[in-house]
Each structure stands twice: as C-alpha cells, then as structure tokens.
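Trainee: with the sequence up front, the predicted model follows.
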Amino acid sequence: MSTEIKRPGPGKVPPQLVEMSWDPITRIVGSLGIYTKIDFNQRQVVECHSTSSIFRGYSLFMQGKDPRDAHFITSRICGICGDNHATCAVYAQNMAFGVVPPPIGEWILNLGEAAEYMFDHCLYQDNLVGVDFCEQMVKETNPGVLAKAEHTEAPHAHLHGYRTIADIMRSLNPFTGEFYRESLQMSRTTREKFCLMEGRHVHPSTLYPGGVGTVATIQVFTDYLVRLMKYVEFMKKVVPMHDDLFDFFYEALPGYEKVGQRQVLLGCWGAFQDPNYCDYDYRNMERWGEAMFVTPGIVIDGKLRTTNLVDINLGMRILLGSSFYEDWQNQPTFVDKDPLGNPVDRRHPWNQTTLPRPQKRDFQGNYSWVMSPRWYDERTGKYLALDTGGGPIARLWTTALAGLVDLGGYIQATGHSVKIRLPKTALKPEMELEWKIPRWSNALERDRARTYFQAYAAAAALYFVDKALEEVRAGRTKTWSDFKVPQDAIGCGFHEAVRGVLSHHVVIRDGKIANYHPYPPTPWNANPRDIYGTPGPYEDAVQNTPIFEENGPDNFKGIDIMRAVRSFDPCLPCGVHMYLGEGKELQIVHSPTFGVNPQVP
C-alpha cells in the first residue's frame, strides 16, 4: 500500500520511508525480531525496535528447587552455551555453599570453557557470520564491491593462501567454500576437546559444586592438547585472513565504520578463575575477580571505569521499560545488604520478582519479553545500556586496558592491546598476534575481535594444560571438595558466556532456592527501550546505520542491518524470514526526535 509523501522544500531530497522487519532472527533465549523504518533516499535506518516473542520463565520454576540442582537445570536455558550457564551456576553455588574446588578442578573447568569459546566462535564466525561476507551474498547485495574484490590482492596471502579478497569471499560460500568446510571440521575437534573435560556437550555431565567429576590423567590432557595444537595452527591462517577481509570493507565502502556503530559502553564479567586466588568468598571478590584470566570491567567511552566485581554486582539494575511484565516495586525484598554490608537495590537481581503480563505488542508501549538490564553509574547517576559487543570485543577491551593478564608468555595485556603468542606447530612457525583497541565499537570490529578471541582462548588453553599437568605430575589429582548446603545463604556467579556477560544470582531460604535470576548476554544486548526511553544496544546500533546495499526497496535484503545485528552474536541468527510490511511508504512530517516522524495515514 502506497500513500502520498509530503514533499519538502525546493532543493531537498524527499524522504522515502519504508517499514521493514526481520522476524524471527532465531536465537535460543526467545525469538528475536528486528523492526525498522528505512529512508531509502537518505540511505539510512531512522528507527529500530528489537523484540522477543517468547517467555522462558526459569526465574519462576527455579523457586523451591534443591540448590544442588541449579547447574543441571539452568544448563537447559540454552542449547548452544548451556555449559556456560552450568559453569556460572556452579560459581554461584560455590559462593553460597562456601566450598572451594581443588586447583586441578579449576584448570579442568577452564579448559572446558576455553574449548567452548573455540567451538562456538569458530562455528558462528565462519559458518554463520561469514555467510554475510561470502561471494554469493556480496554479489547479490554489492556487486560493485565484489568486482573490486576480484582485483584486490590480499595483503596476507602468504599466511592464509588466498590471493585476492574475492578468493576469500568464495571460500566463505556455504557448503561449497573451502574455508567454510574446513571450519566445520575444525569445530568438530573443538567439541571433542570440550567433551574430554566436561563429559558432554552442551549440557555437561561432570560439573558439580565444589569441582568436577572428570578423572585427571596425563592421557586426557594429552588427548586435549593434540586437538588444541591443530586449532592453534588453524588460527595462524584465520586471523590474518579475517584481518584482510574486514580491512577491505573499510577501503571498498568509505563510511562503513558507521554500520552498527554505537557509543563505547562495554561490559565484561570476567572468565577463567585462577585457583591461586579464587576462594569464592564474596568479601574477597574484588581480589579474585581481578585475578581472572579475562579481566572483568566496564568501559565507558573507551576508558576503564572499574574492574571490581563487587562494584559491577551492586550496579546491576533490572528495569522493565517496554517489556511484558508487572513492576515488583511493592514485593518484599530478599537481600537488603551484601556480605560486605553494602546496600542492595530493590531492582538488583537478588531482589527481582518476575511477574509476567502477556499483552499485544505495541511499539508505542510494551513490545518485548526481554527486560532492560542496566548498569547504574554512581558518578553520573545514569543507567547505562551496556552491551557485550558479542562477547569478544568487550573481553579484549577490558583485559587490554586493565593490563593485569600475563599468562606465561602466551598472553600479555599491555594497557592498550592484547598480545597473543601461538607456538610453533607442525607446519607453521611461531606467530605473535596483537589485538589493538579499535577506534570504534561497530559491526566490523565486533567481528574482528571474535577472530582474535579464538586465538586468545587457544593460547589460554595452552597455559591451562601446562598447569593441569603440573598438578597431575605432583600427584594432586583430587578434583572435587565436599560441601553442605546451608539453610540460608546468597550467592552470585560471574562468567562470560560465548556472546558476553553472564551472571547467576541465588537466594537460599530453609535449604531451598527462594529466588534465582540468571542474566545471560541476550537481555543485555536485545533489550527494548527502558523506562527512560533509552534504546537497547541492538536498537541503538541499527538506528542511524547507513545503507550501503546497492538494491532498492523492492529487492532489499538488509545486509548492512543484518551485519550490525549479527555482529552481537544473538545466538543462531541464521533462520531469518523477511517481512516487507507490504512495501508501504509512509507519510512524513518533521519531528525533533529522528528528524522525521512516520505516521500511518
């Protein structure tokens, strides 16, 4: 349906505003939909809403459960990163139960989680995100870019073997591309590594509060190491190849840095515990949090605000905003003060009460099942819509700025970069990689960071294998510590799921779970506008994104929008169905909000 467009004054280009939506962009924690209004004359997205149409309810049915079962149940939140949930739940259980695993138990858990990062990032980057940059997709959306790629030499061809950028694009074609198939095979070996440590993928069978059930032998770590070295060699090809590809897009499409760009507001909750420091005591959480092998932190406008997990925890606020829930303001609180005596806000996850209220979606009111997590910045009094950047960019950025990580020559955080040393492998010499803090938090840099973090996880795993073998050779092979479930306790676990921040908050009363709230990266990234009107990160990143696709509205695929959304790794965003809103053009009047105010006549 078309309607007349109100014509602007002489010399101005008339807006051509079209509603377009992609729903669903499938993911595990709900069904993601992206609804936009695009001005095709200005070649820009002017409005975006992010929706989720599925309610999960884990916070409700965890109530009354045995606290020892928390990790087994919450693993089922996700069919992709269930082990991340199990790990985070174990961290929260360890704190609530007051139990400390033996060192080798931590090294085994670290090795399992490192394998998960390698597996998921490899599969997602090369077999899902990579399709957005493959020859077939670029040919359909930007044939001019493909023509230039055919004549552009790849600067690191001697490292990855592809002579031109177009050759790289062809290698990414699904099912027929050489690199696409190679990555599928490599992701299989990474899953094997995971199962050696945690028994089963994706719902671990050997994780428990107090440690793990994996039998620690030289054989099991050697089996892991054999597969790891193949992955290390693979990384020596992958990193320079992706650097060439992403750098080319900046060159071929001037201004592409604006695609998916938003203010640098990054959150990382840290990953990989150091058993020399970690005792899971909340009162010591600042100390053992900063000893993690991925440093927790919050980055605001490129500067590190804090690395203190206590501050990060206390700053968490769950706002309702445009979501389908009743307010819990009149409900009783569970936790008034943390173990250090600090007051705990009513909107903190420890005190949250989930009151679902199904209703019709209304973009002027409530339109999503995702709540709006925010981090309260006491210095400014603002509720910050942090994003995870898909996980890796936030992890690398906080670790680089903090400068605390130094893993025995494998990884070094410098204060402005992260250096990663990959040792000599069967066919390739030693290689040092350096991820440098980028100028932007945008689609391409989120994707680039994902590649570098694959190398980071591999290098960290080499260090963890060394430490685990030291324990075995010294005869310290006990992997689990006994514990008792207290009648009343609180706990919190902080971890990094593959795609970003993950926390679990538990309250135990009379030996049962009284309150439990897991907060994975999806709510942080995919949330709708909050009570102050602040858009969520997906919405913010897509809004004002320029359109470089050469197709018009009749054959529009939305590749720039999809690259922006997929750069956040919103679980499996491969099942995209496109709805064009019948291609209707909307009447336009000027508005101070977006410059235009779409109204359906």
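Mentor: Cool, the structure landed.
Trainee: from here on, contacts and neighbour counts on C-alpha atoms
Mentor: Fine.
Trainee: residues making contact with stretch 163-178?
Mentor: With C-alpha atoms under 8 Å, 6 or more residues apart in numbering as the test, stretch 163-178 has contacts from 126-127, 130-131, 133-136, 146, 149-154, 157, 162, 179-181, 241, 244-245, 248.
Trainee: apply 6 Å and report the result again.
Mentor: 134-135, 149-150, 152-154, 157, 162, 179-180 (C-alpha atoms under 6 Å, 6 or more residues apart in numbering).
Trainee: now stretch 21-34
Mentor: Contact partners of stretch 21-34, identified using C-alpha under 6 Å, 6+ apart, comprise 35-36, 49-54, 78, 571-573, 575-579.
Trainee: take this one as well and set it beside the first:
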Amino acid sequence: MASSYLFKYDWTKPVVIEPIVRIKPELGIQVTVNIEGENQVRATEAYAGAGMFRGFEIFLRNKPAPDVIMLASRECGICGEHHQFIERIAQEMAMGGYAPPPLGLETIMLANDAAMVYDATVHLTALGGPDWSSLFFKIAGYYPPEIYQLAQQTPISKVLEYSEAFPNGAPSELKFSGVTMRTVADIMDGLVPIIGAIWLEGAYVWRIMHEAEVLYYLRIPHPISMVPGGIGVPATVENLQRYLQRLVDGTAYAKKQVAIWEILNLFLNDYGNVFGVQAYYDKNFNNLGFAEMGNRPGNFLCYGQSDVSEAPSVTPSSTPVSPYDATYENMGAWGRARVVKPGLVIQKSATSPPELVTNSLIDINLGMREFVESSFYEDWVNNSEVPSEVSGISQDPIGNSVSPYHPWRKWTIPQPLARGYPFGSGNSQGKYSWAMSPRLVPYAGHKPVMNYFFNVEADPQAVMWAQVLQPQAPDPIYTAVYSSAGIEIQYNSNEQSVTWNLPQTISSRIVLPPELQGEIEIKYVSPWMLSSKLSNGSITVATNAVERMRARAHACALDAGGAWIAWFSALNYIKNGQTAVSRGNQYDWTYKKNTNTDVAIGVGLKEAPRGAQWHSEVIALGSGPTVPTINPQQIQPTTVNSGPRVTKSYSDVIGTISPYPLLAQNGGAGTFEEVIQGNPGYNIQGVPKLTVTPLEQWDGFEFAATLRSFDPCFVCGVHVVLPNGKVRYITLGAPIDLSESIKAFYKFAMRVK
C-alpha cells in the first residue's frame, strides 16, 4: 500500500480525469460511479472530452497537394510516417491510380511494417505494459497483493496449457535480458519500467526497428522520402541485408511477446476460474475482476495494412484480390490482398457474437459518417461557408451516392464554446469535446444493409476481430498464401481464429526457447471464443483491457509477417532487374476529375499502430507540383474512439439514419465513454473498482488503465481534477508527488553508477 496520498476524493460527484496527455487529441474523461460498499464501486456514466483543437484540416487547405504529403508527416512525432503513407494513397487515387512500381511499393512496406512492429513493442513494454507489472501489484499498493502472490505460485507452463497460440508447442520458460522467467510473477517483474528485463530487451527492439525504418524513410519522426508514385530511396542488396539483421531480432522478440500477453491475459482474466484471480475478486469485490475491466460491445473497424505488389493466392479463388494499383474501383480487391485484411465487425445483440459485415474498403468508405452534435464545431450541411465543389459532391468515383456527412463533403468550422463542469454545462448546446464523432453505417456490396450507425472501436483488437471473421464476408477469404515468403494465413470464423507462420529466427541478441526458434505457427483465438470455451459458456466478452494488450501482441507478430513478405518480394525484384522505386517526375503528377464536380477525390485508409487511420482529399484539377488542395480531411483512430455522444437522427442519402437502438439506449455514448460506463443493452456493466486503495483515496486508476489499453497515441501521465478544482498528478498511475519521483529516480541512478 502506498504510504501517502495528496488528496481525498469525493466520488459522490462526477470526477474529471484530464488530460490523458499526448493523444490525438488531448482527452479528459468525466466519470460518475455507483457505490454499494468500499470495494463494490462501478462506473455508471462517462463523458469523453477532447481538450485541444489542432486545425490541420483548415491550414492544409490551398497548399500544394504534393507538399501536403510531407506536411502530413509533421502532424505527429510518434506516427508521422503513417500520416504520410495514407496521404500518399489518397493523392495517388486522385491521380487516377498513380501507384509505385513493384519494388517501390515493397520498399515502402519494409519501412511501414518495421514501424508497426516498433510501435506495438513500445506500447506493450513501456506505455501500456507497466499497468500490468508488479509495480501496481506489490510496490505502489494498487491491485491486491494477493494477486501477485498467486502469480508467484503459477508457472507459465501451467497457464499456456490453456492457450492455443503455439500449435507447434508452447515454451515452459522465457528469457529476457539474461533473466529466466518461469512464473507469471517473473513476467510482471519484467515489465517494471527502466529496470524490468522485458522492458530492457524491448528497448533494444525499439531501437533496431527504428533503424530498419530509417533505412528507407531516412528520418524518424517526420520522414521525407515518400512521394506520389513511389519513394526516393533505392532498394539495394546492402540495404536489405541491414534490414534483415534487424528483422530477425524484431521477429524473435515478437514471438516471445505473444507468449507474454497470452500468459498475462489468461492469468488475469482467469475466465475458467483456475488460477484464483476470479475467485479472489468474486469473494472480496463481488465481481469477475479483470474480465470485467474495459468491456464493450463487439463493434470494430479495421482498414487492413501492408499492401502487396503481387496478389496472394486465396481460397475461394472466386474472391477478387489484386495488387495495389491506387485506383478507387479496385480498392476492394487490393484491400483484401493486404497482409492484414480490412473489415467492419458488428455485434447485433448481447447474446449473438460479433459478425463481419464486409471486408471491402469501398463499403467501409461509403459507410463513414461524422457528426458534431456534441463537438465544438458548426454543422456543415446546408452551410453557405462550404465551397460548392465540396458540398456538391454526390458520387464516389464509381457512381455510388455519397452522404452529406461523409468526409469528402465535410467542411471543418470550429465553434469554440465553454465546456463547463459537468461536461456540456458551459454552453446551451451541451457540447463538450473538440473531437468529432465518427460513426459507421454498415454497407455491403456498396449498399447500406441497415439505416443505423454504430460507434466502433479502432485498435489492434479490431484488427484481430477482422482477421478471424474473414470467411463471413460477402467476398470470403479462408486462406491467403504469399508465395514469395512462404507465409500462409488461415482464417476460421467457426472457431474465431486466425493462424499464420513466421520463419526461423535464431539470434544471439534475442534469446528464444527451443519451441520458438524455428519456423512456427501462431494462432489467435477471439476473446469471445476463448472466454466462452474456458468458462463453459458462463462468460462471453468481445474485448477487455488485457485482451487489447494480447491482440496488440498478435497484431505485431502478423505485421512482422508482412515485413518478411516485403523483404522476399523486394529481393526477387532486384534479382530480376526490376529496380525502379518511383515513377515519372513531379510534372507528371496530374489530378484528374473522378466525381460529379470539377475536382479530384481520393481516400487513404490504413491501420496505424493505434488503429484505423483515414485521410481523404478533395483536390483541384491540374498537373504539376503546385496544384492546390481544396478539402483535406482526417479521422485518426483516437478520434474514432474518443468521439463523443450522438443521439439524434439525420437525413441522409439512404433515408433517415439514427444510432443503433442498443447504442441509443446507452445515451449514444462514444467508444471511450462506453468502455468506461458499460452498455446495459449488451449486459455490460461499467468498469469496476479492482484496486485495494481506500475509497476516499482511490484515484480511478482502473479508468486510466482501461483507456491506456487502446494506446491513445502516447499516454505518459494523467492528472485528476477534483470537484473542488484542486489538481493531483499521477505518474504511471502511482500516487506520488512529481518532485519525489524525480528524487527517487536520481537515487536509483546513483546506485547504478
């Protein structure tokens, strides 16, 4: 138990946790709880309020369109390369399909997939990982120390008996930074920041995967090498060799990372009540423990990622797949050819499992809507400020109707207002956030399948749900074989699983147990299937906080597979003398009319490390490097997740659309709001108190840890604003004064010295 607390908390009133910093945009959460006893506390209502306006959609207007590709990379010091990547796609589409040559595309993918592996590893070790370390179980006095004692008594070999992740055989022990780990507690110790063995070895992997990126992006953050139609860095055998050395180590670590999070997920969630965790919480807190932390309905959005220059062989062969060609008309086919497949997943009721509606990026694009009823913006529909060439867009490039609430027709009009406390009380319209509210209308075959819209989750959990359900799509995929690297991905929607192979990785720097050294298969099973199977049907969850961490580890390993596919493909092109990495020159860049108004439109969709990332463009017609943008629009994954409440119905091209009834009954809450307060229509309760901190000193750590499981950009600290207006800072969730933490760090550093 922590020895001192700076403030007492009055949880009879809504408490604001703000800001959860370094996310897009800055986020505050207002939480109301129900108290039935010292340890029987749950969130009942939550409001997510983004606290900063950045304005990129405004000041990128009228800039030379090719310059926007470079400017987009400056938007973020964490994932600027992914902004640049999808801005390139949007502009190549506006040029009518100005795709890079095969080697150029694979060179971009080498850098992209290294960036994905890097970022996932950073979160799992340094940003989100510490929330599940022994720091919070035995040092800071948060979670019950009895859980750590159970972890000390539980061998990892016992936990992995309940895992299906390693069909070729699971390890009985793991080694990180020279430390052998045999129990769950060893893993918790390894995740302690700065000194934990997992953290330290992870830091090496961050560095080498950034080095792999820089081989092709030249600079991180803010790369400078991508242009429409390619990349300005030649791929050479020497570069590929340097990349390979780093990819071997990164893949080796990714294999172990899957094991870490399989173990922690199975132990902490304890769906089968076999490790004592669920029994402890049932007895002392009257809840199921971590299995109830961060649940929400199974509504997910994934754009897929890792484009290919050679389409995979898929079954059934009738499913259209094609190499990336940057055209809108083929976007469904080249999206399905990606190593990570796209998908919109919807859960219709509490008792039915999530289902895949579509794996077509065209369908997903057509279904996107944005609303501002709770946001500090004016509605742009029928607003005279919107240029006619934007408001008049009524068709996509293949003639489908485009909603007035689609980003192609959206015009960003800030409306600064006081937020107030409680949220929304500071203005007559009840607005409380600078985030807009993205919502998805399900489309299939380029037609809406219902007149409802859904708030969705965008993160690696969404990625893995989209993979396991690929056989349910109108254009189903059961297997995808990428022959250049010998990688086969198998999708099984009946058992909600996806299986893929990774090559042999033997390294003196990243030590693997014998079971993981050779070519192995990795299998991901959905939370719904896993929880139902282990609990004999008494527990079914679509996601929770620890499950998001497990999903990220698996997504990282799948991204490593994409890197191997790109590496072998690039090597083959060089061997065959296909050395071009870009096409034409800047005076060949021609933006072509492809809609009903005199503009060129395009959209770039891709998974970024934090989830589904969107850039759309409306660009003037013309050729050369000075053609201006008219309406650049962006939807970041954290915007998808943090978008505030939407309760109204709207007149749309498909008729009146409104929130899905089970979501409307929940106050139209957005994803971050829903994951804290729960959703009664789906029999999901709010996040419970799981820590042993006395109630008057409890700081709502569970809420911050739940949001951190999404990795909302770069969460490094939270401060709580009490109803009396006083501020209390939290560093990594520990209840310590910042000055004292700095002193403690220097004392530790001197001992090490």
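Mentor: Nice, I can see it. Computed from a prediction, not measured in an experiment: that's the story for all the values here.
Trainee: list buried residues within the contacts of stretch 21-34 of structure 1.
Mentor: Buried by 16 or more other C-alpha atoms under 10 Å: 35-36, 49-53, 78, 571-573, 578, out of these.
Trainee: which pair of the residues you listed spans the longest distance?
Mentor: 36 and 78 (27.4 Å; C-alpha to C-alpha).
Trainee: how about residue 360 of structure 1, nearest residue that isn't a chain neighbour?
Mentor: residue 367 (7.6 Å; C-alpha to C-alpha, 6 or more residues apart in numbering).
Trainee: ok, the one you found touching residue 361?
Mentor: Yes - counting by C-alpha atoms under 6 Å, residue 361 is a contact partner of residue 367 of structure 1 at 4.4 Å.
Trainee: neighbour count: these two, which is higher?
Mentor: Between residue 367 of structure 1 and residue 361, counting by other C-alpha atoms under 10 Å, residue 367 is the more crowded of the two (22 against 16).
Trainee: measure the more buried one to residue 112 of structure 1 for me?
Mentor: 37 Å (C-alpha to C-alpha, to the nearest Å).
Trainee: likewise residue 212 of structure 1?
Mentor: For residue 212 of structure 1, the distance to residue 112 of structure 1 (C-alpha to C-alpha) stands at 11 Å.
Trainee: which of the two has more neighbours?
Mentor: Higher neighbour count among residue 212 of structure 1 and residue 112: residue 112, with 28 against 25, using other C-alpha under 10 Å.
Trainee: superposed on structure 2, what's the mean shift for the helix or strand in which the more buried one is found?
Mentor: Using DSSP states H and E, residue 112 of structure 1 falls within helix 103-127. Taken over the aligned residues, the distance from helix 103-127 of structure 1 to structure 2 averages 0.8 Å (mean C-alpha distance after the TM-score superposition for structure 1).
Trainee: that helix - contacts with which helices or strands?
Mentor: Contacts defined by 3 or more C-alpha pairs under 6 Å, 6 or more residues apart in numbering; DSSP states H and E place helix 103-127 of structure 1 against helix 178-198, helix 443-473.
Trainee: now, of those helices, which is deepest in the fold?
Mentor: Comparing those by mean neighbour count (mean count of other C-alpha atoms under 10 Å), helix 443-473 comes out on top with a mean of 23.
Trainee: hey, what's the angle from the helix or strand that comes right after that helix to helix 103-127? Just curious.
Mentor: With elements assigned by DSSP H and E, the helix or strand that comes after helix 443-473 of structure 1 is strand 489-497. Using axes from the mean of the first three to the mean of the last three C-alpha atoms, to 10 degrees, the direction of strand 489-497 of structure 1 lies 40 degrees away from that of helix 103-127.
Trainee: what helices or strands is strand 489-497 of structure 1 leaning on?
Mentor: Packing partners of strand 489-497 of structure 1 (3+ C-alpha pairs under 6 Å, 6+ apart): helix 82-97, strand 500-509.
Trainee: all good on my end, thank you.
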